[in-house]
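1. Predicted structure and sequence below. I'll ask about it afterward.
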Amino acid sequence: MTTIKENSWNVPNALSAYRILALPFIIHSIALGNKQLFITLLSINLITDILDGLIARLFRLQTELGAKLDSLADIGTYIMAFAGLITLEQEFVAEYRYGFVCLITLWMLPQFLALLRFGRFPSFHLWSNKATGYIQGIFIFTFFLFGFWKPYFCFMLVFSCLAYLEELALVLTLPKLRSNLKSIFFVFRLKK
């Protein structure tokens, strides 16, 4: 029996690898306190995140390696986004600390539980997580360029927390980690 090997060297995987390689430069921009450089580098990471998924789906270049690279790049970008916000906008973060603590806790919980249960981070690529990435990216981008708008911030918090709860439910209920799932509803419908 022959096994078909997937081609791991493709444009979406290269874009995910770029996002990982960009992380030290984002850290450097935060350490310098350079908001302009931070938002520029972070925006490039967010745009390449959109592109890698779009290209992978459009040209059917989705691979297991790509899902893992994308998830790792997402985690790194997510951590850098909040590290930049916490470091560069300390007063704002202090004022809304309870919202940020809730958001970060609900994001970290499925990550650590997946590491404990399965030995790796989840790479579900749920629709809710994709939407959350866009919503959070828009929040961070507009916050640094145009300032704070509380209604959008509250919407971002609620939507993000619901998406993280969906991921948590999957980590707790799936017998093994699977990549590229659409939604918890599809997973449970397939079980019936």
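-> Noted; the coordinates are in hand. Residues are numbered from 1 along each chain as shown.

2. from here on, contacts and neighbour counts on C-alpha atoms
-> Will do.

3. The residue nearest the centre of the chain and residue 113: what is the separation?
-> Centroid-nearest residue in the chain: residue 74, 3.7 Å away (criterion: C-alpha atoms, centre = their mean). For residue 74, the distance to residue 113 equals 17 Å [C-alpha to C-alpha, to the nearest Å].

4. Return the list of helices and strands in contact with the helix or strand containing residue 129.
-> When elements are assigned from DSSP states H and E, residue 129 belongs to helix 127-146. Contacts defined by 3 or more C-alpha pairs under 8 Å, 6 or more residues apart in numbering; DSSP states H and E place helix 127-146 against helix 35-58, helix 150-173.

5. And those helices: which comes nearest residue 137?
-> Closest to residue 137 of the helices and strands packed on helix 127-146 is helix 35-58 (C-alpha to C-alpha; 6.7 Å).

6. In three-state terms, label the residue nearest to the centre of the chain for me.
-> For residue 74, the assignment made with DSSP: H, G, I helix; E, B strand; the rest coil gives helix.

7. ok, now which ones touch it?
-> By C-alpha atoms under 8 Å, 6 or more residues apart in numbering, the contact list for residue 74 reads residue 49.

8. how about JSON lines for the helices and strands packed on helix 127-146, with distance to residue 28 and mean neighbour count added?
-> Output for the helices and strands packed on helix 127-146, formatted as JSON lines (distance: least, C-alpha to C-alpha, whole Å; neighbours: other C-alpha atoms under 10 Å):
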{"stretch": "helix 35-58", "distance to residue 28": "9", "mean neighbour count": "18"}
{"stretch": "helix 150-173", "distance to residue 28": "27", "mean neighbour count": "17"}
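
9. CSV for these, including distance to residue 85?
-> Shown next, in CSV, are the helices and strands packed on helix 127-146 (distance: least, C-alpha to C-alpha, whole Å):
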stretch, distance to residue 85
helix 35-58, 9
helix 150-173, 13
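
10. one more structure, for comparison:
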Amino acid sequence: MNTDKQSRISYYVINGITMYRLVSAPFLLLLAIKGESDWFKWLIAFSFLTDAIDGPLSRKFEVTSVFGARLDSVADDATVLVSTLGLWIMHREFIYSHWIVIAGLFALFGIQTIAALIAYRKVTSFHTYLAKTAAVVQAIFFLLMFFAWPFSTAAFYIACAVTGIQLVEEIILVIILPEWKANVKGLYWVWRPQRKPVNKAQEGSNR
């Protein structure tokens, strides 16, 4: 099999894995509404698993693309949204007890999204290190809740803290980056002064 064909197959397979999260979201919501909690929790766990593997696979097989980055961002948001709605359906008392924190996060997300639409006319796909960390702690919290494991409240506050910081970072990135970019590591890497290439001829003359 030639390299081009392998690359095309890898591209479609990896984007298909990402697409699963997006396509499955409404079906997962339907399962939650119908009270199929066992099916819901295992399939949402599978969605989080696909989120964990599609990024490393795309880097390993070098099939990163703007389309893939945007698809991944939308699929991630859909998974978190359906997880939150599932939490509201199955554990409504938890939502009521922490609604102020949750509302604050949704407000930050709304500000970030509106700012991106104004600046770039599309949502961001920064995929910062903080965003990847937030995705992990969010997944841990939701799985703890849906599988009725302990430490859910502690995981909730950790997830909210990391997510809040991540959203603030992305709001700042939207403000300071004039053009849409994918796979931005974070503010530190944007602000870090770039080392100027050394002019070998000049370097030799200065010795």
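-> Done, it's in. Being a predicted model, the structure only gives us computed values, none of them experimental.

11. And the TM-score, once the two are fitted together?
-> Superposed pair, TM-score by TM-score structural alignment, normalised by the length of the first structure: 0.90. Supporting alignment: 187 aligned residues with a C-alpha RMSD of 1.9 Å.

12. any idea how far the counterpart of the residue nearest to the centre of the first structure in the second structure lies from residue 151 of the second structure?
-> Residue correspondence, TM-score structural alignment: residue 74 of the first structure in this structure matches residue 76 in the second structure. In this view, residue 76 of the second structure and residue 151 of the second structure are 24 Å apart by C-alpha to C-alpha.

13. Secondary structure class of residue 116 of the first structure, three-state.
-> Residue 116 of the first structure ends up helix, using three-state DSSP.

14. Can you tell me the residue that sits opposite it in the second structure?
-> Checking TM-score structural alignment: residue 116 of the first structure goes with residue 118.

15. What is the neighbour count of its match?
-> 12 (other C-alpha atoms under 10 Å).

16. Then the one 10 residues further on?
-> Counted with other C-alpha under 10 Å, the neighbours of residue 128 of the second structure add up to 19.

17. Aligned to it, what sits in the first structure?
-> Using TM-score structural alignment, residue 128 of the second structure sits opposite residue 126 in the first structure.

18. Which residues are in contact with the residue lying closest to its match once chain neighbours are set aside?
-> Among residues not flanking residue 126 of the first structure along the chain, residue 182 sits closest, at 4.7 Å (C-alpha to C-alpha, 6 or more residues apart in numbering). Going by C-alpha under 8 Å, 6+ apart, residue 182 of the first structure touches 124-127.

19. can those go into TSV with extra columns for distance to residue 135 of the first structure?
-> Below are the contacts of residue 182 of the first structure laid out as TSV (distance: C-alpha to C-alpha, whole Å):
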residue	distance to residue 135 of the first structure
124	18
125	15
126	14
127	12
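
20. Need the buried ones from those selected in PyMOL.
-> A single PyMOL command selects the buried members of these (16 or more other C-alpha atoms under 10 Å):
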select buried, resi 124+125+126
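
21. still on that earlier bit, any idea how far the match of residue 74 of the first structure is from residue 132 of the second structure?
-> 10 Å.

22. ok, now residue 77 of the second structure?
-> Taken as C-alpha to C-alpha, the span from residue 77 of the second structure to residue 132 of the second structure is 13 Å.

23. Relative to the whole chain's centre, how far out is the helix holding residue 129 of the first structure?
-> 10 Å (C-alpha atoms, centre = their mean, to the nearest Å).

24. for stretch 179-187 of the first structure, same thing?
-> Taking mean C-alpha positions (C-alpha atoms, centre = their mean), stretch 179-187 of the first structure and its chain are 16 Å apart.

25. quick one: it aligns where in the second structure?
-> Under the criterion TM-score structural alignment, stretch 179-187 of the first structure matches residues 182-190.

26. repeat for stretch 50-58 of the first structure
-> The aligned range for stretch 50-58 of the first structure is 52-60, by TM-score structural alignment.

27. ok, back up a step: buried sites along the match of stretch 179-187 of the first structure?
-> 182, 186-187.

28. Go through those residues and say which is closest to residue 83 of the second structure.
-> Nearest member of these to residue 83 of the second structure, counting by C-alpha to C-alpha, is residue 182, at 24.9 Å.

29. From what I see, that closest one and residue 66 are in contact.
-> Yes. Counting by C-alpha atoms under 8 Å, residue 182 of the second structure touches residue 66, with 6.8 Å between them.

30. name the helices or strands packed onto the helix ranked longest in the second structure?
-> Longest helix in the second structure, counting residues (DSSP state H): helix 3-33. Packing partners of helix 3-33 of the second structure (3+ C-alpha pairs under 8 Å, 6+ apart): helix 37-60, helix 66-90.
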